[in-house]
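In: sequence isn't available, so here's the structure alone:
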């Protein structure tokens, strides 16, 4: 992989941090996350930016930074999302709007804001979820928002064909339950073991499983894959 300018949205989560480690040696990474306390240059290959994708002033400021410094973006990984735990019976207007605003709407307009800084060839990966494919309790807003992100990926793949000056490849990745530090105790519990029995291959997805698919989709090795949703779930969604 040749050196690229890569944006990671939601870079401070467990997937984002692992992805930084995977890409750090060969690329310049712009790590965007609302949880950062300030903006700083971590190294010669990484720049942290405090950015809330739902705030127009943050997005405008970053797009102006890209234009001012003549930075051409080669790849974007979208890890931003909120998982609201709610059902039909307790969902509120505020929770519904907040979920779709962050998981879908704000991302669309972020892409529009930085579009002028797209390179001639761009790879975009959206991280969706198995909940955008199959039904699940307590995911009345989250599941549909991730299904919308998957469909958005398809529609953008077609729309981007209108710009003949660029080759924009966009795909999505839908992971199953990802074992990490925050849920390891639950997945090892009795309830977690019951959950494991629903998975045909009796394995939980690892962080590296997801990161490996993302890096493949960024690379030129996946050039023929366009507008697709790659499911990483050890078979959870096939039964």
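Out: Received the coordinates, thanks. The model shown is predicted, which means the values in this text are computed figures rather than measured ones.
In: from here on, contacts and neighbour counts on C-alpha atoms
Out: Fine.
In: residue 179: what's its closest spatial neighbour, skipping adjacent residues?
Out: Leaving aside its chain neighbours, residue 179 sits nearest to residue 206 (5.5 Å; criterion: Cα to Cα, 6 or more residues apart in numbering).
In: state the distance from the one you found to residue 200.
Out: Distance of residue 206 to residue 200, given as Cα to Cα, to the nearest Å: 16 Å.
In: now swap in residue 126 and tell me
Out: 25 Å.
In: more neighbours: the two, which one.
Out: Set residue 126 next to residue 200 and count neighbours by other Cα atoms under 10 Å: residue 126 wins out with 24 against 14.
In: secondary structure element holding that one?
Out: strand 118-127 (DSSP states H and E).
In: list the buried residues in that strand.
Out: 118, 119, 122, 123, 124, 125, 126, 127 (16 or more other Cα atoms under 10 Å).
In: got another, please set it beside the one above:
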């Protein structure tokens, strides 16, 4: 198994995290960070272990000053038992919250919150994680198709993902001398628990979402997880500073 898949840190928000199980099957020891839903994190860990992988959960609520330091402190406290040396090969910045607000209705508080979780947290997680990240490592940031498609109804969310893509570009340049690749993955509409309220059990909504993609269906978590796994592998050693579209061809 490639050395880049020895230890990974998955930093997620939301319930279904397909990237963790996929990386676990590929041989990574996966640290699953969660904000509040401990049961969901434990579910991901158990799924990875049932597939023969290694994983552990750690609590780290993002969106406040000091959140990155708290996450890494929690990691350091538990990593030695699971991965001697506490070094990291892969960081997947999956954390993200959305605000279904347009320009007229978005409050300053809502704006600050979405940028704190979607932009500031990944920035400082990487900044403070670099001394743990091995040379030749991987950073994968989960962006969104909303960064390139005009969606005024979620204007602040789209802006955060555009900022994340710029962060990816600059990190790739800065960390290239260490052999570390940095890429973004930009999904479209994905059938996750985050979208369950308006998507599942609503044939009209599902048909509308599917019509956005050239491939004619709603995305599944595994569609994104497999791309993340590729970028985390040695097969992607010559890919860096890129935004990989994972929308199924939305907006073509």
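Out: Perfect, I can see it now. Everything numeric in this text was worked out from a predicted model, so none of it was measured.
In: how alike are these chains, TM-score-wise?
Out: Superposed pair, TM-score by TM-score structural alignment, normalised by the length of structure 1: 0.86. Supporting alignment: 233 aligned residues with a Cα RMSD of 2.6 Å.
In: thinking again about what came up before, pretty sure the residue nearest to residue 179 of structure 1 contacts residue 178?
Out: Yes - between residue 206 of structure 1 and residue 178 there is a contact under Cα atoms under 8 Å: 5.4 Å.
In: which of those two has more neighbours?
Out: When residue 206 of structure 1 and residue 178 are compared for neighbours, residue 178 comes out ahead with 22 against 17, by other Cα under 10 Å.
In: what does that one align to in structure 2?
Out: Alignment note (TM-score structural alignment): residue 178 of structure 1 maps to residue 190 of structure 2.
In: quick one: the strands in structure 1?
Out: All strands of structure 1, identified by DSSP state E, fall at 5-9, 28-33, 40-43, 46-50, 73-78, 118-127, 167-175, 178-179, 205-206, 229-232.
In: distance to residue 109 of structure 1 added to these, as CSV?
Out: CSV is the format used below for the strands of structure 1 (distance: least, Cα to Cα, whole Å):
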stretch, distance to residue 109 of structure 1
strand 5-9, 13
strand 28-33, 15
strand 40-43, 25
strand 46-50, 18
strand 73-78, 13
strand 118-127, 14
strand 167-175, 16
strand 178-179, 28
strand 205-206, 31
strand 229-232, 21
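In: to residue 136 of structure 1, which of these lies closest?
Out: Residue 136 of structure 1 lies closest, by Cα to Cα, to one member of the strands of structure 1: strand 167-175, at 14.2 Å.
In: which other residues reach the closest one?
Out: 120-130, 132, 150, 153-154, 156-157, 160-161, 205, 210, 213-214, 217, 223, 225-233 (Cα atoms under 8 Å, 6 or more residues apart in numbering).
In: I'd guessed the match of residue 178 of structure 1 sits against residue 222; true?
Out: No - at 9.6 Å, residue 190 of structure 2 does not count as touching residue 222 under the criterion of Cα under 8 Å.
In: tell me which residue is most central in structure 2.
Out: Most central in structure 2 under Cα atoms, centre = their mean is residue 94, positioned 1.9 Å from the mean C-alpha point.
In: tell me which residue of structure 1 lines up with that residue.
Out: Match for residue 94 of structure 2 (TM-score structural alignment): residue 79.
In: how about the nearest residue to that match, chain neighbours excluded?
Out: The shortest distance from residue 79 of structure 1 to any non-neighbouring residue, by Cα to Cα, 6+ apart, is to residue 10 (5.0 Å).
In: show me what the one you found aligns to in structure 2.
Out: In structure 2, the residue matched to residue 10 of structure 1 (TM-score structural alignment) is residue 12.
In: who's in contact with residue 219 of structure 2?
Out: Residue 219 of structure 2 makes contact with 188, 189, 190, 191, 247, 248, according to Cα under 8 Å, 6+ apart.
In: widest-spaced pair of those residues?
Out: 191 and 248 (13.0 Å).
In: ok so, going back, filter the contacts of strand 167-175 of structure 1 to the buried ones?
Out: 122-130, 132, 150, 153-154, 156-157, 205, 210, 213-214, 217, 226-233.
In: mean shift of the longest helix along structure 1 relative to structure 2?
Out: Using DSSP state H, we find that the single longest helix of structure 1 is helix 142-159. With mean Cα distance after the TM-score superposition for structure 1, helix 142-159 of structure 1 departs from structure 2 by a mean of 0.8 Å once superposed.
In: in that helix, what counts as buried?
Out: For helix 142-159 of structure 1, the neighbour count (16+ other Cα under 10 Å) marks 142-154, 156-157 as buried.
In: in structure 1, what residue corresponds to residue 207 of structure 2?
Out: Checking TM-score structural alignment: residue 207 of structure 2 goes with residue 193.
In: typo on my end, it should be residue 145 of structure 2
Out: By TM-score structural alignment, residue 145 of structure 2 lines up with residue 130.
In: ok, its match touching residue 150?
Out: No - when contacts are counted by Cα under 8 Å, residue 130 of structure 1 is not listed as touching residue 150 (10.4 Å).
In: residue in structure 1 paired with residue 222 of structure 2?
Out: Using TM-score structural alignment as the criterion, residue 222 of structure 2 maps onto residue 208 of structure 1.
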